[in-house]
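# make a model of this:
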Amino acid sequence: MDPSMKPPAWLNKEYFYHALSGFNKPQVTILNYKISPGLGVGQNFCSRVYKVNVIYREDGQKNKEKNLFIKMPIEEGEILNVINDARFYESEVLMYTELFPTMEKLVGKLDFVVQTYPSKEEYTLIFEDVSKEGYVMGEKEKRLDFKHCKEALKILAKFHASTVALNKQSPDLVASVGEPVFKKRDQRSNSFMEEKFEDFYDIIQTWKGYERYVNIIKESTEQLWERLEETFSRRETINVLNHGDFWTHNILFKHNTEGEIEKVKLIDYQMCVYGSIGIDIHYFTWTSMQHTVQANRLPELYLIYLKALNQYLREFQCVERVTEEEFKKEMEFTQFYAIFTMVYNCNVMYSPKYISPDDENKSSRDYKKQLSFKICNGEFFKPNIDQGLKYLEKNGFFRR
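Below you'll find the predicted structure:
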């Protein structure tokens, strides 16, 4: 195991005993356990994750096996410039311990939620390892084809609709996790995001054929926080609890023997934000969809989402409905988030590795500019923003 992934000392037999004997289950005896890294480099940017195979016995019965997935806060990395805030991790704990149980009492079983187990460590979550059931994570470089985008958006619609029902019953619960992660707070987090925009502004000026986009990137850089605040403002049409990080690596698919999608689960609820439905949809579009899908099938996919949203709102006995015209306005109102996602989020997602704060050279501004230059000129970032800028241009964003 990589020394940087060495598990903490508290991840031991006593910890797993507490997890498996919780929720009033029979007395258990932990016989053996094996810990391994949960994900590879670049598959999770905000947490340390481990897979654990536990052999145990309940009340003297035959040996049983449980496969778990342990998720805990990271201790170093460039992304800490933004998420060095307890609320970031607390929000996900609240989602699993309070919001989802309340939502299921209101609307029934939410099959996209992964089962959890009690954890005695603060901000650490224990999940069922659903990879053993056949669930797989997509590859960020390959992105998602039409059929996977379709099923993902239908599940997103179910999640959104269930949060509308929850907000009617328990608005305080929604408010407890719904504050935006990306907002103007302290200088450290501000400068990190501002630097990404400043770097891209410098880079796009070197790209031939992109001259017409330079001014809009300049304005986006100068007005970053004002435009984000506008994007996150509450809407009169409908407000939902957005997942906030709805992209390829946080959507798990289970396929049958013919390769058809049977089930979908969502993970990583650390960045939830209460507001327009456009927030999640723009984010998903520009982080996860294949470029041919972006270019040719967005209207079809958006209509699939809208129909599913209204269907689930009806099923969950919510009076709200969203018309096609209202949906179009929501997407237009939140278009800046498409720019933000393409420039900032995709820059982070396609970063080759964490930048350790212990490495003075790699923490320097010059190094970070070089890294941004490498990412933005790379085979994954540039085609995506090329497609996105053309889409926004076609939809009148640059005429504002």
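
# switch to C-alpha atoms for all contacts and neighbour counts from now on
Noted.

# quick check: closest non-adjacent residue to L99.
L173 (6.6 Å; CA to CA, 6 or more residues apart in numbering).

# elements contacting the helix or strand harbouring the one you found?
Element membership of L173, judged by DSSP states H and E, is helix 171-177. With contacts taken as 3 or more CA pairs under 8 Å, 6 or more residues apart in numbering; DSSP states H and E, helix 171-177 sits against helix 86-94, helix 146-169, strand 273-275.

# and this one, so I can compare the two:
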Amino acid sequence: MVAIKNVQNISVPEYLNEGFFVDALEDGLRESAIKLHEISFEWGSNPGDNYCSAIYRVLLKFARSLNATESEESEQLSLIVKTIPITEETKFLEDVKVFIKEKQTYTDILPRLEVLTNGDRFGAKYYYSVKTPMQTIVFNDLKVDGFKLATCGTSLDWAHASLILQQLGKLHATSMVLAKKDPEIVKQYHGGMLSEATLMQSEIFENMFGGFLKGLIKVVSTWPGYENISQHLQRFSDNFKTVCVAAAKPKPGDRYVVLNHGDLWTNNFMYAYDDETQPEQPTRVIFVDFQLSFYGSPACDLNFFLNSSVKLELLQQRRDDLIKVYYKSFRDALEYAHLDEIPSYEDLLWELRSRETYGIFALFGFLPIITMPKDLSKDNSIENMQDESFKQKQLETIFSQKFLNDHHKWSLKRAEALGVFNDY
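Just a heads-up that it's a prediction; the model follows:
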């Protein structure tokens, strides 16, 4: 008899049962017979941290069945179970094949990328997945390996941001090498967050993120000296879908393409802190959530990350230094993999400027979410954000925050000085 523990009394789908976890262990451990003794459930993330999925942390106690002359040794293993319930509000996720893409990334792409590095690891170990009754994928628990999320509601300092950019440089570089060896991969990874499939076939995406843009426009229109910027943002809002799609689409003159993570904000990477003498200094980083990955300009990931996840003072003082950290790691990884033609730093700067609109999207669509106080974020979901009264109440509170206003003021003036608003 398998014991079930659920101390937090969380809601768990019925199919996450003994049979499911026996199959997960047998697949993940490459074992033919597992005897499961106990299943313990708890939340794998805080409510509101994940808009499109439910994350469970599951501790399993089990034994590998041996022959009759040997005793069975009890083991335990912590797994992360990610479920993606498809509702009317989240149906657009099926249009960009998030489940199939994430499974392929973990089972095929990441292992091939990691072979091309000097011992780097980009993601969790894949164990098991099912499509029915709900799209579900199982990984090893990165918390056991010492990883944890950065502090929720806080943008990143130099130590955290620069470490992410070093690892991103390696991910982008190895994906270029892989694409050269296997060009068909580029064709398979063509739809990301701002793809036509996401935007043109659904109103949900625009209702949610377009609502954040309207909230920004409302507050910007009250700032002296921002009248022109307010009009430019209104033009973005009036042409929301076409501007967003154009921000990610291939362009004439693109210098090079890489595999973008596609959703590079603070909930989608985890840090390890291995130096006991500097407990706040991250030493390792790993990516999670590859469901929106796509081959495209490296500046999509970079501008999205810089405009959504980095402290304002750091952007003001050391933005160029961050880009140089990324490029050095990118170039070093390409040299290690013996790629003949390495994009120049000038190529990277060209890409960054050509995709600044992608960064504007992150500025209004994700920066407010990332910096949102925990008491506001706990009720966040795509479904709740379709409720007009709920959304308006959230937006008014979010956009009244001074630190967010300061960040938007600086970033929008920077975009104006660069001529970004003339790009659409």
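
# got a TM-score for the pair?
Once the chains are laid over each other, their TM-score by TM-score structural alignment, normalised by the length of structure 1 reads 0.89; 396 aligned residues with a CA RMSD of 2.7 Å.

# can I get the helices and strands packed on helix 171-177 of structure 1 in a markdown table including mean neighbour count and distance to L298 of structure 1?
Shown next, in a markdown table, are these (neighbours: other CA atoms under 10 Å; distance: least, CA to CA, whole Å):
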| stretch | mean neighbour count | distance to L298 of structure 1 |
| --- | --- | --- |
| helix 86-94 | 19 | 30 |
| helix 146-169 | 21 | 9 |
| strand 273-275 | 24 | 22 |
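
# please produce TSV containing the ones you listed, extended by distance to E58 of structure 1.
Formatted as TSV, these follow (distance: least, CA to CA, whole Å):
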stretch	distance to E58 of structure 1
helix 86-94	27
helix 146-169	35
strand 273-275	41
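
# make sure I70 of structure 1 is indeed in a strand.
Yes. Counting by DSSP: H, G, I helix; E, B strand; the rest coil, I70 of structure 1 falls inside a strand.

# map it across to structure 2 for me.
Counting by TM-score structural alignment, I70 of structure 1 corresponds to V81 in structure 2.

# now swap in Y213 of structure 1 and tell me
Using TM-score structural alignment, Y213 of structure 1 pairs with I229 in structure 2.

# just checking, that match touches S411?
No. Contact status for I229 of structure 2 versus S411: not in contact, 11.1 Å apart, counting by CA atoms under 8 Å.

# now do the helices in the stretch 151-300 of structure 1.
171-177, 187-204, 214-222, 224-232, 278-288, 291-296, 298-315 (DSSP state H, counting those that start in this stretch).

# tell me the most buried of the ones you listed?
Of all those, helix 278-288 has the most neighbours on average by mean count of other CA atoms under 10 Å, namely a mean of 24.

# Provide the aligned range in structure 2 for that one.
So helix 278-288 of structure 1 is aligned with residues 299-309, judged by TM-score structural alignment.

# and for stretch 29-49 of structure 1?
Stretch 29-49 of structure 1 corresponds to residues 35-55 of structure 2 when matched by TM-score structural alignment.

# buried sites along the matching stretch?
Of all the residues in stretch 35-55 of structure 2, those buried under the rule 16 or more other CA atoms under 10 Å are 35-39, 41-44, 47-55.

# residue nearest the middle of structure 2, spatially speaking?
Central residue of structure 2 (CA atoms, centre = their mean): D263, 3.4 Å from the mean position.

# roughly how far does that one sit from Y56 of structure 2?
To Y56 of structure 2, D263 of structure 2 is 20 Å away according to CA to CA, to the nearest Å.

# check V310 of structure 2 too.
In terms of CA to CA, V310 of structure 2 sits 28 Å off from Y56 of structure 2.

# alignment lookup: E356 of structure 2 to structure 1.
Taking TM-score structural alignment, E356 of structure 2 has Q335 as its aligned residue in structure 1.

# quick check: its match touching G396?
No. Applying CA under 8 Å as the test, Q335 of structure 1 and G396 come out as separate, 10.1 Å apart.

# so these two - more neighbours on which side?
Neighbours per residue (other CA atoms under 10 Å) separate Q335 of structure 1 from G396, with Q335 holding more: 19 against 10.
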